[in-house]
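*Asks:* Please find the sequence and the predicted model below.
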Amino acid sequence: MRLALIIAVLLTLVAAPARATDPAYIVIDVGRGVVLNHHDANQLWPPASITKLMTAYLTFKAMQAGQLRPTSPVVVTANAVAEPPSKMGYRSGTIVTVDNALKMLIVRSANDIAVALGETVAGSEANFVAMMNQEARRLGMNATRFANPNGLPASGQVTTARDLAVLGRAVWMDFPQYREYFRISAIRAGRKILRSHNTLLERYRGTNGMKTGFICASGFNVVATATRRGRTLMVVVLGETSAADRAETAAGLLNGGFRGLLSGVIGQKLATFQTQPAPGSAVNLRKEICETKRARKAKLGRSALDPKFVLMEPVRVFTGKADPLPPKGQAGRPAVNIPLPRLRPPYPDSAALSNGITVQ
């Protein structure tokens, strides 16, 4: 029976022709903070939009400290407007709330909003990048260097699958009150419905979301968590060749973790696992991902993904309706107890995580 399960898990992973660089991945038990399995988890890699997990983390930290609250204003500056897509595309001077900015950041992966949030938290993009790197060092992300708040290509901006697992776990453990943001599968901005690139949100039961990323140099990346029978696992996959393969690989690894079929470094603490990067430069998959015509991967056996299910209606986001801007030179307004929107209908397998908050 165990052999059959192992074969079943392997068949859920994607069969692929030989390639110059195989995807890197790591699977961890979030609650225990231990590594279940990995491949090249210390290989340097461009983080792409998974960078926005750190942007969200520092925003959550500012909210928890009382520097910001959900209704605090985020001004879209000319510097933010200049960022390339994906973006919300607002004009310079547009104001959104921190709450709406976080939804746009996480679901739309909006590069302009990432910069605007960074400027709101730290006063300038440069100050925010310095905060990102300071926080990365504090968390033990020893191989990671950030150069911007959104993950767009930048010299020296690198990370590893292991470091992203450290960051993802910190987001999950340090700010449980904000986990619901990552479960939103779509937002509605005016007449537009903008859907998350995280296929797992509507194709993997028990998923809690997190963040995807893509640039040519990095390939298709994802940090994803899922909870089943009270146990939460996290997978980081870097360098897949398509969004579909990224989701399939992540789901297969999660299945293996939940079924107890992953082995190799079981029980080793994430905090002490591969704390230094592998020697050499960061992976650059531009030629392979964006400049080479590839045949689609053939799938073996049954998909690790579930049939698509309907999670929720898109969550509305809007401009304006923020607190008044504080006087020039004054810090953000004091925090008050404003509830975070909760998804509706209830998310599968999430009853134990509900904190009784309601949808706006």
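*Replies:* Noted; the coordinates are in hand. It should be emphasised that the depicted structure is a prediction, and the values quoted were computed from it without experimental measurement.

*Asks:* CA only for contacts and neighbour counts going forward, please
*Replies:* OK.

*Asks:* List the neighbours of whichever strand or helix holds residue 209 that are in contact with it.
*Replies:* In this structure, residue 209 sits in strand 207-215 according to DSSP states H and E. Contacting residues not belonging to strand 207-215 are listed as 47-50, 52-53, 106, 152-153, 168, 179-180, 182-184, 197-198, 200-201, 220-227 [CA atoms under 8 Å, 6 or more residues apart in numbering].

*Asks:* Okay, one more to line up with it:
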Amino acid sequence: MSVFRCPFRRTRVVLSAFVLLCTAAVGLAVAQSPAPAPGRPAALSDSLPVPPPPRIAGKAWLLMDYATGRILAGENVDMRVEPASITKVMTSYVVAAEMQAGKIKPTDPVLMSEHAWRTGGAGTEGSYSGFEVNKTAPLVEMEKGMVVQSGNDAAIALAEHIAGSEEAFAALMNAYAKRIGMRNSHFVNPHGLPAEDHYSTARDLALLGRALIRDFPEAYSYNKIKEFTVGPITQRNRNLLLWRDPSVDGIKTGHTASAGYCLMASARRGDMRLISVVMGSTSESQRAADSQALLNWGFRFFETHRLYAANQPIARQKVWKGAADEVELGVAEPLLVTIPRGQYPRLKPTMDVPKALVAPIAKGQKIGTVKVSLDGKVIAERPLVAVRAVEEGGFFKRLWDEFWMWWEAD
């Protein structure tokens, strides 16, 4: 049972899980997923330890929860690897970001220059889109040629259109990578053909995939297109999981002799999305099988819960000198956690707020912190913000509260 302390004391208030969860007792509005009902047949299975992840035939691999960014399993996640054509996900991110900034448009005519055609076109050993040399195509079509067909020529053409050269575009790639939080990556070209000082890690690539899905869903949607036609040439998306698993909606394959077979995949089942990264696999079929196994393992043994909705009250706190006596507190963005199945009843949310709040308080102003723990370990932490503004009270209200604040002062 929680202990309620007098709001006039100069103390920090920590509300227990019971206070946050038992809304009827204290009048709090808490948006949470219900705990699994006790006694269901699945409960016995869910109480067992999570088994090890499947064995993966790759140099580096991981499985990431999209909602929280938590790595559920992995090996050599920070080892430098050649990203191969998964590089093009970074190119897609830059294209989408520059478009959002108004610097380019989907209808822009993009030239397939002779340099792009010779370096990444049909005369090379890499994949190409088939756009004609010295002719233009709408930017969005060129982008789909890069994403679906993995066209190196299209990637170069986009880089030249946006930044003038591959080198200048690579500078943009690295700047955006830093903003995303990719700490162990460096790009020197937009397509991923082997080059000195062109590298990434499984962790960074998962962060990149997560950022593209979150920030630019339309650009991400191109990755689920199964085939694309340029002129007389129709090419299939090389991500085999698009045909095997309806929950998979992306994201990108890669292969060179030195990088091996690579695949970053993402799938959504219900409210849960996972991102898998397999680098340096032994074959096209093996990278697909391993990615599928990772996704299946994650969805079977973990679950995502939406604990609090955005901008909805989850608690109220005393306010001095305000037109209202209390401020409603909530989170600015939905708070989700991904945990092993069957562990929901063991979650413990706590709230830490300042000892005294004085009006005025603006809507969205940070007030404190809400933390969610599992078995004593904090697994989620978000700022508490004012759901609604509290204006300053009238003269006599402020004078009265000033007296009581002085009276209660230590």
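*Replies:* Arrived safely, thanks for sending. Remember, it's a predicted structure, so these values are computed and weren't measured experimentally.

*Asks:* still on that earlier bit, out of the contacts of strand 207-215 of the first structure, which are inside strands?
*Replies:* 220, 221, 222, 223, 224, 225, 226, 227 (DSSP state E).

*Asks:* what residue of the second structure matches up with the second one?
*Replies:* In the second structure, the residue matched to residue 221 of the first structure (TM-score structural alignment) is residue 262.

*Asks:* contacting residues for its match?
*Replies:* Here residue 262 of the second structure is in contact with 83, 84, 86, 253, 254, 255, 277, 278, 279, 280, 281, 287 (CA under 8 Å, 6+ apart).

*Asks:* Kindly report the same for residue 209 of the second structure.
*Replies:* Residue 209 of the second structure neighbours (CA under 8 Å, 6+ apart): 89, 251, 264, 275.

*Asks:* For it, give its distance to residue 305 of the second structure.
*Replies:* 21 Å (CA to CA, to the nearest Å).

*Asks:* just so I have it, where are all the strands in the first structure?
*Replies:* Per DSSP E, the first structure carries strands over the ranges 24-29, 34-39, 73-75, 95-97, 186-189, 192-195, 207-215, 219-228, 231-240, 268-269, 315-317.

*Asks:* In the second structure, which residue range corresponds to the second one?
*Replies:* Matched against the second structure by TM-score structural alignment, strand 34-39 of the first structure falls on residues 70-75.

*Asks:* residues of the matching stretch that come out buried?
*Replies:* Going by neighbour count (16 or more other CA atoms under 10 Å), the buried part of stretch 70-75 of the second structure is 71, 72, 73, 74, 75.

*Asks:* For residue 120 of the first structure, which of the strands of the first structure is the nearest?
*Replies:* Across those, residue 120 of the first structure has its closest neighbour in strand 73-75 (6.0 Å, CA to CA).

*Asks:* Tell me roughly how far that closest one lies from the second structure on average.
*Replies:* Following the fit onto the second structure, the mean deviation recorded for strand 73-75 of the first structure is 0.8 Å by mean CA distance after the TM-score superposition for the first structure.

*Asks:* how many other residues sit next to the aligned partner of residue 108 of the first structure in the second structure?
*Replies:* Here residue 108 of the first structure is matched to residue 149 in the second structure, going by TM-score structural alignment. Using other CA atoms under 10 Å, the number of residues around residue 149 of the second structure comes to 26.

*Asks:* wouldn't residue 149 of the second structure be in contact with residue 128 here?
*Replies:* Yes: applying CA atoms under 8 Å as the test, residue 149 of the second structure and residue 128 come out as touching, 6.8 Å apart.

*Asks:* who's in contact with the counterpart of residue 149 of the first structure in the second structure?
*Replies:* Matched to the second structure by TM-score structural alignment, residue 149 of the first structure sits across from residue 190. Neighbour list for residue 190 of the second structure: 87, 88, 90, 91, 155, 156, 159, 166, 169, 170 [criterion: CA under 8 Å, 6+ apart].
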